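Novice: any chance you could fold what I've pasted below:
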Amino acid sequence: MPRKKKPLLSIYWDCQNIKITSELADKLVNFVKTRGSVSHQRAYSNWKQENGDRAKYIERLGFERIDVPDTSKNSVDYQLIVDATQEAFGDKSADIFIIVSGDGDFSGLLSILKAQGKKTVVFAREGGSSKVLLDLADEVQPIERSPDTAKLPVFRDVSLLIRALTHRSYVNEHANAGEDNERLEFLGDSVLNFLSSRFLFNRYPEINEAQLTRLRSALVDEVQLADFANYLEIGKQIRLGKGAIKDKGYNNESLLSDTFEAIVGGYFLDSGLDAVWEFIEPLFIAAAESFDDMQTDISAPILVDSKNRFQQWTLEHFSCHPEYIIVDQSGPDHHKEFTAEVQVQGKVYGMGRGRTKKEAEKRAAENGLKKVGVL
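Specialist: Below you'll find the model as predicted:
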């Protein structure tokens, strides 16, 4: 009786979606050995931007490194799709195609491969890949989540998490890195404002609008959001450019706060408001308990921000409004710091610094209130 022919397998590895590790490379090679014989082992990236030692390691295992120097978005995806499709329609095609990626852009490729009678196996991160892609695959081999992301919510579309962690300084230095996280930050800020408002409204039914506004400001201000980011160990995961790394951006409160907002925005798009609430509620509860520990006087009849309080004081004593002047700004674009003065009739009452003009003015007002004995 003739011996059954071993199936041929080809690996197509999107190294920009699933990063190179020696463990994963070994796992892929061993997987092929247990299922049949190798046809192609192809790894796609802009190889000038990859770790040289890891690149040499996978080359020693027989991987062909396909260099995609094109800096346009999704250029790696396009090249991988073209090569896999050409093989599928060729005379010496593999029987099983292994796609190493969680990117939904490969859903169309899987449909083409299946139409050609090919079996498809997807290696993708646990909980961090396109649901459409995984549903199309004949077999899914999970890649364990990185310990660095264990505290973050599980994204179905990992590309949203990657974008949320991508600072514009990284995009400036890596033209094919895709979109930075600023639009997601904008969205996340709105989601956090809504969820924090609802949380405080339900937690403190006895306090008025001004008091709720003050508490919300404390719950989602830069310092508090940076604390959330530190707890979640976001800093070491942010994709930064060399300049931002040199400026210790991983520890910068402003950058941490912005990235946390971007993650919230990305998770909202990925899984919806209810999922975001499940993720964020424990953080809000812990922060609110710390407010209580500090004996925040939420029952005070007047609980408004420092600028309004200082304005009330100047109207009472001088019958005029205070004037805020930005007297200095410094630092790179990703870490601006503004210095503001608050003046009344030409006299300086306080000075403050912050990452935004509004924050600097608020701190100037707080210092002004301290100077006149209100705080």
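
Novice: going forward, measure contacts between C-alpha atoms and count neighbours the same way
Specialist: Will do.

Novice: contacts for the helix or strand containing Ala360, please.
Specialist: Here Ala360 sits within helix 357-371, counting by DSSP states H and E. The contact list for helix 357-371 (C-alpha atoms under 8 Å, 6 or more residues apart in numbering) reads 305-307, 309-310, 324, 326, 338-342, 349-354, 375.

Novice: what about those, which are in strands?
Specialist: In this view, these that belong to strands under DSSP state E are 324, 326, 338-342, 349-354.

Novice: nearest to Leu225, of the residues you listed?
Specialist: Closest approach between the ones in strands among the contacts of helix 357-371 and Leu225, by C-alpha to C-alpha: Gly354, at 15.0 Å.

Novice: what sits against that closest one?
Specialist: So Gly354 contacts 337-339, 360, 363 (C-alpha under 8 Å, 6+ apart).

Novice: now, the most widely separated pair of the residues you listed?
Specialist: Glu337 and Arg363 (12.6 Å).

Novice: what residue is smack in the middle of the protein?
Specialist: Nearest residue to the geometric centre of the chain (C-alpha atoms, centre = their mean): Ala164, 2.5 Å.

Novice: next up, for comparison:
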Amino acid sequence: MTLEMVHRPTVAVFADAQNVNLFKHSTAILDFVNSLGDVPCLYAYHHWRSVPLKKEQKLQSQSWRCVDIPTIAKNEVDKNLMKDFVELCRFREPDILVLITNDGDFEKMVRPYLKPGRQVIVIGYKSNMSQKLRRLLPKGILFVENLRNALPGLT
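Specialist: Okay, the predicted model is just below:
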């Protein structure tokens, strides 16, 4: 009897935690991304100094790497998330990229990674999802309110 190694896709997750409430939706997000494959990269960007430590620690206990953006200047979270996203994709080439945001500013970042063999998924709120992202990924947008329904094997 031989054991076959089953390749599970690698999943990289980047969350704009100022844009989507991870404290409320973390469990649903984690269940969903873990159903896609192995998740070695799970990053949450925020000005964590402004958040009660217990909330950040809860996310860390769920394996989120909380990346603190020490300034509250406009778009600093976006800039740092984009820089890390591009850097990771240059060296690791994950099979599935998951971006948690509603922000259309990420459209330019996502576009170059839309290529055969790679899947890009954006998770955000139905009521606030950027039209730019909706047009770019008509089948790759999921709404955090509906994630439980997106899990394989659940209806």
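
Novice: let me see the TM-score of these two.
Specialist: Once superposed, the chains reach a TM-score of 0.83 (TM-score structural alignment, normalised by the length of the second structure), with 143 aligned residues with a C-alpha RMSD of 2.0 Å.

Novice: start and end residues in the second structure for the helix holding Ala360 of the first structure, please.
Specialist: Under TM-score structural alignment, there is no match for helix 357-371 of the first structure anywhere in the second structure.

Novice: which of the residues in that helix are buried?
Specialist: Neighbour-count burial for helix 357-371 of the first structure, with 16 or more other C-alpha atoms under 10 Å as criterion, is recorded at 357-369.

Novice: now those residues in JSON lines, with distance to Arg203 of the first structure?
Specialist: Shown next, in JSON lines, are those (distance: C-alpha to C-alpha, whole Å):
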{"residue": "Lys357", "distance to Arg203 of the first structure": "31"}
{"residue": "Lys358", "distance to Arg203 of the first structure": "28"}
{"residue": "Glu359", "distance to Arg203 of the first structure": "27"}
{"residue": "Ala360", "distance to Arg203 of the first structure": "30"}
{"residue": "Glu361", "distance to Arg203 of the first structure": "30"}
{"residue": "Lys362", "distance to Arg203 of the first structure": "26"}
{"residue": "Arg363", "distance to Arg203 of the first structure": "28"}
{"residue": "Ala364", "distance to Arg203 of the first structure": "31"}
{"residue": "Ala365", "distance to Arg203 of the first structure": "29"}
{"residue": "Glu366", "distance to Arg203 of the first structure": "27"}
{"residue": "Asn367", "distance to Arg203 of the first structure": "30"}
{"residue": "Gly368", "distance to Arg203 of the first structure": "32"}
{"residue": "Leu369", "distance to Arg203 of the first structure": "29"}
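
Novice: which one of those residues is nearest to Trp277 of the first structure?
Specialist: Nearest member of those to Trp277 of the first structure, counting by C-alpha to C-alpha, is Glu359, at 27.0 Å.

Novice: can you tell me what Val13 of the second structure aligns to in the first structure?
Specialist: Using TM-score structural alignment, the partner of Val13 of the second structure in the first structure is Ile11.

Novice: coming back round to it: PyMOL command to pick out the buried ones of the contacts of helix 357-371 of the first structure?
Specialist: Isolation of the buried members of those (16+ other C-alpha under 10 Å) is achieved in PyMOL through the command below:
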select buried, resi 305+306+307+309+310+324+326+338+339+340+341+342+349+350+351+352+353+354
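
Novice: got the residue ranges for the helices in the stretch 51-200 of the first structure?
Specialist: 52-60, 75-88, 107-115, 131-136, 158-164, 168-173, 182-203 (DSSP state H, counting those that start in this stretch).

Novice: in TSV, list the ones you listed along with distance to Ile18 of the first structure.
Specialist: Listed next are the helices of the stretch 51-200 of the first structure as TSV, based on distance: least, C-alpha to C-alpha, whole Å:
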stretch	distance to Ile18 of the first structure
helix 52-60	13
helix 75-88	12
helix 107-115	16
helix 131-136	15
helix 158-164	10
helix 168-173	18
helix 182-203	22
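
Novice: what's the most buried one of the ones you listed?
Specialist: Burial of the helices of the stretch 51-200 of the first structure is given as mean neighbour count (mean count of other C-alpha atoms under 10 Å); helix 158-164 ranks first at a mean of 24.

Novice: that helix maps to which residues in the second structure?
Specialist: Alignment of helix 158-164 of the first structure against the second structure: no match, by TM-score structural alignment.

Novice: could you do stretch 262-279 of the first structure as well?
Specialist: The aligned range for stretch 262-279 of the first structure is empty, by TM-score structural alignment.

Novice: what comes up buried for that stretch?
Specialist: Neighbour-count burial for stretch 262-279 of the first structure flags 262-270, 273, 276-277, 279 (criterion: 16+ other C-alpha under 10 Å).

Novice: pick the one among those residues closest to Thr85 of the first structure.
Specialist: Proximity of these to Thr85 of the first structure, judged by C-alpha to C-alpha, is greatest for Asp270, which lies at 29.0 Å.

Novice: what helices and strands are in contact with the helix or strand in which that closest one is found?
Specialist: Here Asp270 of the first structure sits within helix 253-271, counting by DSSP H and E. In terms of contacts (3 or more C-alpha pairs under 8 Å, 6 or more residues apart in numbering; DSSP states H and E), helix 253-271 of the first structure is packed against helix 158-164, helix 182-203, helix 222-231, helix 273-293.

Novice: okay, those helices in a markdown table with distance to Phe106 of the first structure next?
Specialist: Shown next, in a markdown table, are these (distance: least, C-alpha to C-alpha, whole Å):
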| stretch | distance to Phe106 of the first structure |
| --- | --- |
| helix 158-164 | 13 |
| helix 182-203 | 23 |
| helix 222-231 | 32 |
| helix 273-293 | 26 |
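
Novice: which one, of the ones you listed, ends up nearest to Phe63 of the first structure?
Specialist: helix 158-164 (24.6 Å).

Novice: give the equivalent position in the first structure for Asp68 of the second structure.
Specialist: By TM-score structural alignment, Asp68 of the second structure lines up with Asp67 in the first structure.

Novice: what mean distance separates the longest strand along the second structure from the matching residues in the first structure?
Specialist: Longest strand of the second structure, by residue count under DSSP E: strand 38-46. With mean C-alpha distance after the TM-score superposition for the first structure, strand 38-46 of the second structure departs from the first structure by a mean of 0.6 Å once superposed.
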